[in-house]
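Visitor: predicted model, plus sequence, below.
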Amino acid sequence: MTPTELVLAAVTAIFVDADVDAARTLLAPGYIQHNVAVPTGADPILGFIPVLEESGIELTTHRVITEDDMVVLHNTYNNAQALGAETLVAFDVFRVENGQVVEHWDNLSVPPAETVSGRSMTDGPTEVVDIELTAQNKALVEGFISDVLQGGAPDRITDYISTNTYMQHNPLVGDGLHGLGTALAAMAEAGQEMAYTETHLVLAEGNFVFSASEGTIGETPTAFFDLFRVKNGLIVEHWDTVSEIPADMSHDNGKF
């Protein structure tokens, strides 16, 4: 199986079919876990599958982005009380090695009833196109992260984000550069200024580029998982999940 097929098979075994035996063949015994609430290793996942089945959890995968041995899924979990909320939007990131899934990162957010832009946290285009532009689009987003999100040269924002079309799926941010500026100003005024300090993963396929970063909102350590859609050399759409990084986790692997 390709990395994409392997990851989708593993997720299906765990969350859809509740097939412990299939999941056991797909997950490496030493599976490295970065979900802050789940112990590391395959056994905790395998042991939790009956609980997930009993809960009636439902998984919807909206987008799949693959780069080499890394696969990103943009997911919604419904009936997800076993994971901590009725509904959760997540970015799940998996690393594949030697025909098994060997590592997992994620970031989960509870979607609100309403968003500033009127868009949900998951709707919008899903098709991967412009494969030949993958490297170019990845470099664009890496520049945006360095110059704008990490503050290297924030005045260059229009070199990266379209001034005509910037569709926003963050629940608290409106469309366009004006919507972004308004939200950031309101956060700063409330003492909740957002800062990106380090980006650990940037993965791209065609028109989609994903990044996993850490930083702060106010003084709270925060994980930012972002997905950007690029068109004609500029970022035109953005999805994300944002969550606090707790001091205590169920393992020693860290969030990243």
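Guide: On my side now, so go ahead. Numbers count the residues shown, from 1 in each chain.

Visitor: contacts and neighbour counts: CA atoms only from here.
Guide: OK.

Visitor: residue ranges of the helices in this protein, please?
Guide: Counting by DSSP state H, the chain has helices at residues 3-15, 20-26, 42-55, 134-144, 176-189.

Visitor: and the shortest one, what's buried?
Guide: Same thing as helix 20-26. For helix 20-26, the neighbour count (16 or more other Cα atoms under 10 Å) marks Val20, Ala22, Ala23, Arg24, Leu26 as buried.

Visitor: tell me the helices and strands packed up against that helix.
Guide: Packing partners of helix 20-26 (3 or more Cα pairs under 8 Å, 6 or more residues apart in numbering; DSSP states H and E): helix 3-15, helix 42-55, strand 100-109.

Visitor: what about the residue nearest to Glu214 when sequence neighbours are not counted, how many neighbours?
Guide: Spatially, and ignoring its direct neighbours in sequence, Glu214 is nearest to Ala223 (4.6 Å; Cα to Cα, 6 or more residues apart in numbering). Using other Cα atoms under 10 Å, Ala223 has 26 other residues around it.

Visitor: residues in contact with Ala195?
Guide: Residues counted as contacts of Ala195 (Cα atoms under 8 Å, 6 or more residues apart in numbering) are Leu149, Gln150, Gly215, Thr216, Ile217.

Visitor: ignore what I typed, I meant Leu184.
Guide: Contacts of Leu184 (Cα under 8 Å, 6+ apart): Glu193, Met194.

Visitor: and if you look at Ala113?
Guide: No contacts exist for Ala113 under Cα under 8 Å, 6+ apart.

Visitor: related to what we said a few turns ago, nearest to His74, out of the helices of the chain?
Guide: With Cα to Cα as the criterion, His74 lies closest to helix 3-15 of these, at 11.8 Å.

Visitor: dropping in the other structure now:
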Amino acid sequence: MSNEANKQIVLAAIDDTTGRKNQVHRVLAQGHFVVTHATTTFPEGSQAAAFDLWQITDGRITGHRGDQEPIVEQTANGHTQVDGVAAIDTTADTDATRKVAEGAVRTILVDNDFSDVDHHLAGESYIQHNPRFADGVSGLAAALGELAKSGQSLKYSDVLDVVTEGNFAYIRSVGVFAGADFVFHDLFRVADGRAVEHWDVMVPR
């Protein structure tokens, strides 16, 4: 089935399947996989930013993994966890997008190599939606440095899933934050060979 057909299957079933009301902001698909990025509202009324990874087989949902992080009113960057560019440029080179996004994750977050971060991220133009980090590579470096000083180092250990469509790439990884095992969901928008915008959810596992 086509990417668009798989997206429609997920969008038609997302609320019933998750047991939450979802305002979907971004949806991308590749092969048998669909990723949704949403503001989700739980039955008691609380809200969270959510990433869900869906597997589609023969027109049916056959697998689902998802995590949520509470919506934060005040963020370090002035953006929300879900705003920003939403439209996928389907004319963009999907393979190139995957290479940029996965390269950024493996180099910066798995290897903790910051020697050439501007090669992977769009310098001070890098737009950040993680509520802990300010915009730009300087904001990322400063926040990671402060976390390390306070004993809350963040390090990815393995990339599990990558789903890419056009200029957007989603990556699900595992690693450690503040001494605890975490799952990380990262979504990147890529332009001109670098990641220019980033959204994420990170939760204990």
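Guide: Cool, got the structure. Because the structure is predicted, anything quoted here is derived from the model rather than measured.

Visitor: tell me the one of the contacts of Ala195 of structure 1 nearest Leu6 of structure 1?
Guide: Once Cα to Cα is applied, the member of those that ends up nearest Leu6 of structure 1 is Gly215, at 31.5 Å.

Visitor: coming back round to it: now intersect the contacts of Ala195 of structure 1 with the strands, please.
Guide: Gly215, Thr216, Ile217 (DSSP state E).

Visitor: quick one: the first one and Glu198 touch, right?
Guide: Right, Gly215 of structure 1. Yes. Assessed by Cα atoms under 8 Å, Gly215 of structure 1 is found in contact with Glu198 at 6.7 Å.

Visitor: more neighbours, these two?
Guide: Gly215 (20 against 15).

Visitor: what is the aligned counterpart of the more buried one in structure 2?
Guide: Correspondence of Gly215 of structure 1 to structure 2, assessed by TM-score structural alignment: Gly175.

Visitor: and Glu205 of structure 1, by the same measure?
Guide: Checking TM-score structural alignment: Glu205 of structure 1 goes with Glu165.

Visitor: again, but for Ala113 of structure 1
Guide: By TM-score structural alignment, Ala113 of structure 1 lines up with Glu73.

Visitor: repeat that for Trp239 of structure 1.
Guide: In structure 2, Trp239 of structure 1 lands on Trp199 (TM-score structural alignment).

Visitor: quick one: contacts for that match?
Guide: Trp199 of structure 2 neighbours (Cα under 8 Å, 6+ apart): Gln81, Val82, Gln128, His129, Asn130, Asp186, Leu187, Phe188.

Visitor: would you list the buried entries among those residues?
Guide: Judged by 16+ other Cα under 10 Å, buried ones among the contacts of Trp199 of structure 2: Gln81, Val82, Gln128, His129, Asn130, Asp186, Leu187, Phe188.

Visitor: what's the second one aligned with over in structure 1?
Guide: In structure 1, the residue equivalent to Val82 of structure 2 is Thr122, according to TM-score structural alignment.

Visitor: its match against Gln168, yeah?
Guide: No. With contact defined as Cα under 8 Å, Thr122 of structure 1 does not reach Gln168; the gap is 10.5 Å.

Visitor: can you tell me how far the spatially most central residue of structure 1 sits from Ile235 of structure 1?
Guide: By Cα atoms, centre = their mean, structure 1 has its centre lying nearest to Phe91, at 2.9 Å. From Phe91 of structure 1 over to Ile235 of structure 1 the distance is 19 Å, taken as Cα to Cα, to the nearest Å.

Visitor: how about the strands of structure 2, start to end?
Guide: So, for structure 2 - with DSSP E - the strands run 21-30, 33-41, 47-57, 60-70, 127-128, 154-165, 168-177, 180-191, 194-204.

Visitor: got a list of what the most far-flung residue of structure 2 relative to its centre touches?
Guide: The centre of structure 2 is farthest from one residue, Asp58, which by Cα atoms, centre = their mean lies 26.4 Å away. By Cα under 8 Å, 6+ apart, the residues touching Asp58 of structure 2 are Met1.

Visitor: what do we get in structure 1 for it?
Guide: For Asp58 of structure 2, the residue aligned by TM-score structural alignment is Asn98.

Visitor: gap between the two ends of stretch 56-64 of structure 2?
Guide: 9 Å.

Visitor: hmm, I was thinking of stretch 142-158 of structure 2
Guide: Stretch 142-158 of structure 2: ends 24 Å apart by Cα to Cα.

Visitor: dump the residue contacts of the nearest residue to Ser117 of structure 1 once chain neighbours are set aside.
Guide: Nearest residue to Ser117 of structure 1 in three dimensions, chain neighbours excluded: Gly174, at 4.7 Å (Cα to Cα, 6+ apart). Residues in contact with Gly174 of structure 1 (Cα under 8 Å, 6+ apart) are Val116, Ser117, Gln168, Leu180, Ala183.
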